[in-house]
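1. Fold the following for me, if possible:
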Amino acid sequence: KAFNVVKGFLNLELSDHYFLQFFSLVKNDTSYGIVTPQPGKKAIMVEYSSPNTNKPLHLGHIRNNLLGYSVAEILKAAGNNVYKTQIINDRGIHICKSMLAWQRFGNGETPKSTGLKGDKLVGNYYVKFDQEYKKEINTLIAEGNTEEEAKKKAPILLEAQDMLRKWEAGDADTVALWKTMNGWVYEGFEETYKNLGVDFDKLYYESDTYLLGKEFVAEGLKTGVFYKKEDGSVWCDLTEDGLDEKIVQRADGTAVYITQDIGTAIQRIKDYPDVGGMVYTVGNEQDYHFKVLFLILQKLGFDWAQNLYHLSYGMVDLPSGKMKSREGTVVDADDLITEMTQTAEDISKELGKLDDFTEDEKQSIYRIIGLGALKYYILKVDPKKRILFDPKESVDFQGNTGPFIQYTYARIQSILRKSGESELVTLSLAETALHPKEKELLKQVQLFPEVVQNAAEMHSPALVANYTYDLVKEFNSFYQNVSILGAETPEEIAFRVQLSKVVGTTIKNAFALLGIEMPERM
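-> Sure, this is the predicted structure:
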């Protein structure tokens, strides 16, 4: 429409016609911003959650699951085929500790007999083991041992180590107990995943994959990627790449953690030959581990190893400090989900927003608001930053929160319900003159596809979250300054209603990428 140059900057003013053309393209597009994958395009595998099977999921897992799930959905929306996966750490000394404590102190109790979720029950015995272990250490110190000696000699630890050896040797009773207790944990996890709204296409288990890397250690020795030390242990020298030497197999021939990661990565490509890259959602304390893993896979000659990405993230703190699961002071994921729903209920009641809803409708909305608050509060922060999570602040109906955005969406749905037939009015867009607020709103809507692509490239749901907040602020400014249902002509009403609908669709599509449901009314 017009342009000028100020201090070397070219300023363009776009014509109404340009915005109206865009509007007519998107007004009925329910999947606006979402790209369909092209046939033959390489897929991406996204790993997240990957818990140990000796305790329930906690607050750290919540950030992990929400990030991994959201990044997978964003990559999909950007036009990629995506597989969601996890590796379940179902073997090792940690699970033997829970098993041993249950054998000693459990009196045969089960999730059914106690009414506890299976992961909670097994987690209680992990805490019990730690309590007994500490008692034994104190006794040994009192008998004249140093603390270091006591930690190694405590009978309960020696017994747990013996149990691990039995498991590795395939002892029938040990394996049977291991299967039973892991089964309890998986049922508990399933329930948590369902409540959190995350899912997986394929599960890997450490007990299946821990032997996988060993053949590649042998292969790497042949090709000179690895070398043997005098004691028989196998190493990879990464000093030329600015990293240290890394052990990949112990002197006694047993695998270390990275060996199994090597095996699992290779197995995944065998299972899914269309995968061309992987994203690992793991906390930032593992940054170095993944540098080493990716480099070793490149040295072993896998071309897909160039396309591995560690989605690293910071800790989550609560106002009351960090979390430890050995002492049983951990913040449980289930408890937090329940607390969020309760907080949403308390605040909704205070505001009296749901007085004319049935009890079932209310419960459903409390859950949608509570989970939306939790997910948004966590996902709006750049993954690399540490988070101080404040449940009460996250459920505020004002400001940069999930409920504020959900409330705006519900307001738009209410406008659409009240507008009746005005959506059916045929607009002759050629003669429509736009209000500046309408232009600003369309400008904001127009950014969405680009935001999705950027978020996919950066592996950052925070870009989608904060874009949605900006869009909602723009809509609320439009709503306050421009009369929608009270506009002067039927055409104006129809245009503003349809524009509101486009904004609603964009908000809904953006929030779906964050795994957040939308209430039709609030």
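
2. drop to CA atoms for contacts and neighbour counts, all remaining ones
-> Noted.

3. and the closest residue to residue 199 other than its chain neighbours, how many neighbours?
-> Spatial nearest neighbour of residue 199, excluding adjacent residues (C-alpha to C-alpha, 6 or more residues apart in numbering): residue 193 at 6.8 Å. Residue 193 is flanked by 18 other residues according to other C-alpha atoms under 10 Å.

4. Now show me the structure for the sequence below, then we'll compare the two:
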Amino acid sequence: MDFIIDATIKAVEQLYQTNITAQDVNLQQTRKEFEGQVTIVTFPFTKFSRKSPEQTGQDIGAYLQANLPEVAGFNIVKGFLNISIADVYWLAIYNNVVCREEYGVAARNGKKVMVEYSSPNTNKPLHLGHVRNNLLGYSVAAILHAAGYEVIKTNLVNDRGIHICKSMLAWQMFGDGETPQSSGLKGDHLVGKYYVIFDKEYKKQIDQLKINGKTEEEAKKEAPLMLQAQQMLQKWEGGDEDVIGLWKTMNGWVYEGFATTYKKLGVDFDKYYYESNTYLLGKDIIEEGLTRGVFFKKEDGSVWIDLTEEGLDQKLVLRADGTSVYITQDLGTAQLKYNDFGMDESIYVVGNEQDYHFKVLFLILQKLGKTWAKGLFHLSYGMVDLPSGKMKSREGTVVDADDLIAEMEATAKEQTEALGKTEGLSDADKQHLYYIIGMGALKYFLLKVDPRKRLLFDPNESVDFQGHTGPFIQYTHARIKSVLSRVGDIGSTASIKTLDPVERDLVITLSQYQETVTQAAKDFNPAAIANYIYELAKAYNKFYHEKSILQAETEELKRFRSQLSASTANVIAQGMRLLGIEVPERM
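-> This is a model prediction of the structure:
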């Protein structure tokens, strides 16, 4: 509310003959237990007024009320001046801003941003951690687009290395030609099955070697399976046709499986990058850095960078035998992505266990003089835990994404039927509703928490229709649609002059949506949207229970409340869409 800030600056100048700036005015939202909508902190002004915070607030409040028609009144609580804004102001905001068709979608700002997320390995299915990653990346991309950015969604697939060779070798040795078609397994689950088989057989060989007198380290290095997997990797890097053929076949199975899971999660990508195509790219950058003195060579020929002055350590960027390490590849891929798209910002959605890696990566790129490196950002998120015993994974270690989705649908079905919310729906509509509710519950629960925080996910709690959940918000949307279906044609803008407190609260909350989107985009934080939509749903339900819509006192009031309901449904649908959540028309 810039007009309040401007008027406060003038008030201080006229009342106390002191010039201040907008930065000196601390404006806050009034706490719910006090009357008013905007609060000015008066403590900083006492050095000019030479009065108590309360008397200073009285002076400024009286000035604002006398000079601003938008100020209906004020009250003072210690050093806080709480201002009540007149209904005419809120109605103007509602009619001229909230009711616009484009409300909530900013004009294009001319900036381009890349969001990289998912980044799976091709030796196993997606798991619970990938679910948070995918939902977070997709939502951040949607929020940035709503805030005016051109957004490119990318997925860097880790499709090479010893991990995929382990699955390939195990399939060769124990698979007997099994395929997704012959087994009935999704391709990613089939390949993951052989990765697990490799691990079990590898551990048997280690145990046997230890019995034969080897140390654990010696056994791990000398186990025949590991030696064979390393040999297979060397053949892959050497372009062996048979190995490359098997690699393409098994990765193809995995990609089909991933595509199914991505579709269920409701996420997509504009561009895929594959490590098999990018892992050599960084070597030219290393040579460039050596020439410019950014890197240095040790006696064994390995290449390093010294980051001790920045509070880090010395970091290996190329092995003595000339082979790449992860940072080598990531340097090259970062350059490739910039060459392809020339984006202003690039966001890496990766778990917080990689915090150090990205500090090093971004710092190296800056030292190499890459001007675009200042636009790189690591969206570091915490792990997701499940209450013990709530769900079991196929292998007893991590929760599989497909199992989680199925569990969410089943939980949604159980709770929806228990509440009797499926009457009159066809079997197909019921199944779709269970999917919408289950995925809404999952997505909302994972996104309502600040990305940086570790969270505990409880499937049953997430589907509570009365709690701080996706289904509660979905049900609110369906309730509004049900009311509007009985209203019929809403008609033109209603002409009313005053607002009931619950109407005013709802209008004020609606007016905060665009600002919430802008801030969420700035912070890369879907939780801001999730929590805002929850507060909006709560405000609407309070309004719904306290004020009749169909039986309003006048036709004009009925039309206004109907329009208010339609605006709320629109903002709920928009906000949930930014979280990747569908809202049903009926429940």
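
5. before we move on, back to that, quickly note the distance from the residue nearest to residue 199 of structure 1 to residue 187 of structure 1.
-> 10 Å (C-alpha to C-alpha, to the nearest Å).

6. just residue 60 of structure 1 next, same as before
-> 20 Å.

7. So for those two, which residue has more residues nearby?
-> residue 60 (20 against 14).

8. Show me the strands in the stretch 1-150 of structure 1, by range?
-> Taking DSSP state E, counting those that start in this stretch, the strands of the stretch 1-150 of structure 1 run over residues 2-6, 9-13, 43-47, 82-88.

9. again with the stretch 351-500 of structure 1
-> Per DSSP E, counting those that start in this stretch, the stretch 351-500 of structure 1 carries strands over the ranges 387-388.

10. Same check on the stretch 151-300 of structure 1?
-> For the stretch 151-300 of structure 1, the strands defined by DSSP E, counting those that start in this stretch occupy 202-205, 227-228, 234-237, 245-249, 275-283.

11. give me the stretch of structure 2 that the fourth one matches.
-> The aligned range for strand 245-249 of structure 1 in structure 2 is 314-318, by TM-score structural alignment.

12. residues touching the residue mapped onto residue 259 of structure 1 from structure 2, list them.
-> By TM-score structural alignment, residue 259 of structure 1 lines up with residue 328 in structure 2. By C-alpha atoms under 8 Å, 6 or more residues apart in numbering, the contact set of residue 328 of structure 2 is 279-283, 286, 317-318.

13. Which single one of those residues is nearest to residue 424 of structure 2?
-> residue 279 (55.8 Å; C-alpha to C-alpha).

14. residue in structure 1 matching that closest one?
-> Under the alignment by TM-score structural alignment, residue 279 of structure 2 pairs with residue 210 in structure 1.

15. number of nearby residues for its match?
-> The number of residues packed near residue 210 of structure 1 is 22, by other C-alpha under 10 Å.

16. Same list (the contacts of residue 328 of structure 2) but as CSV, adding distance to residue 324 of structure 2.
-> Shown next, in CSV, are the contacts of residue 328 of structure 2 (distance: C-alpha to C-alpha, whole Å):
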residue, distance to residue 324 of structure 2
279, 7
280, 7
281, 9
282, 8
283, 7
286, 10
317, 7
318, 5
